[in-house]
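J.: please work out how this folds:
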Amino acid sequence: MKWNLRLAAANRGIWKASELQRMLAERGVVISAGKMSGLWSGRPNTVKLDELDVICAVLGCGVEELLLPEPEQVPEPTPVTDSQAAAVGQPRAIAPRPRTGRSLPPR
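T.: This next block holds a predicted model:
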């Protein structure tokens, strides 16, 4: 996913992270300077859903404008060889055991 906060804010005339930070604080979301720097500069470590909700409300946008999918960045699946399957522990067929009465009570 590509984080697109800076462009979404610029499209609405918000050019400084501190300005957006103040607007978020007015809506009850207090973000530290370090976290705001991460949000503003590119790839934040985390974004809480509550924060994302408020960011969308402040900017008047949807999540699809802030988070852009990048399917080309997802690696292709690699074929599994027989030796890799054995090493990983390929699931094997499970045969049911016949029940021979009731279990014993705990000691």
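J.: alpha carbons only for contacts and neighbour counts from here, please
T.: Will do.
J.: chain center to stretch 41-52, what's the gap?
T.: Relative to the chain's own centre, stretch 41-52 is displaced by 9 Å; criterion: C-alpha atoms, centre = their mean, to the nearest Å.
J.: now the end-to-end length of that stretch.
T.: Between the start and the finish of stretch 41-52 there is a gap of 16 Å, counting by C-alpha to C-alpha, to the nearest Å.
J.: I have a second one here; can you model it like the first so I can compare?
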Amino acid sequence: MKWNLRWAAAKRDIWRPSDLLAAFTEVGFTPSLSKVAALWSGKPTTVRLDDLDKICAALNCTVADLLEAEPLAADGELEHDARRVAGGDDEPVRPTPRRGRARGSLPPN
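T.: Okay, the predicted model is just below:
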């Protein structure tokens, strides 16, 4: 998902987080300046749906203006990348059994 807050704000001639905070205040949305700066500077991990509604109201935009779907890598590419990172070659990585403990025994009390 691509976060387009700065683009949506620029369409309203808002170029700084402090100006964005003022636009939020106009619609009754009062996050802290640090929260606004975090939304401004990068892609947020989470955004509450009611906050998303207030952001859209402040910027006179839609959710589609703020969030843009990005294509995912093909399944084969994901598997290849996982193997390369985990094992360093194209062979599948298989777990190895633990040794030294009796199977089925309980841990000590």
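J.: quick one: residue 83 of structure 1 is in a strand?
T.: No. Residue 83 of structure 1: not assigned to a strand; according to DSSP: H, G, I helix; E, B strand; the rest coil it is helix.
J.: ok, it - how many residues close by?
T.: As a burial measure, residue 83 of structure 1 scores 8 neighbours (other C-alpha atoms under 10 Å).
J.: where do the strands sit along structure 1?
T.: In structure 1, strands defined by DSSP state E lie at 2-3, 67-68, listed in chain order.
J.: the first one vs structure 2, average distance?
T.: After superposition onto structure 2, the mean distance of strand 2-3 of structure 1 to its aligned counterpart is 0.7 Å, using mean C-alpha distance after the TM-score superposition for structure 1.
J.: show me what that strand is packed up against.
T.: When contacts are defined as 3 or more C-alpha pairs under 8 Å, 6 or more residues apart in numbering; DSSP states H and E, strand 2-3 of structure 1 packs onto strand 67-68.
J.: by contact count, what packs against the strand it packs on?
T.: Using 3+ C-alpha pairs under 8 Å, 6+ apart as the contact criterion, the elements in contact with strand 67-68 of structure 1 are strand 2-3.
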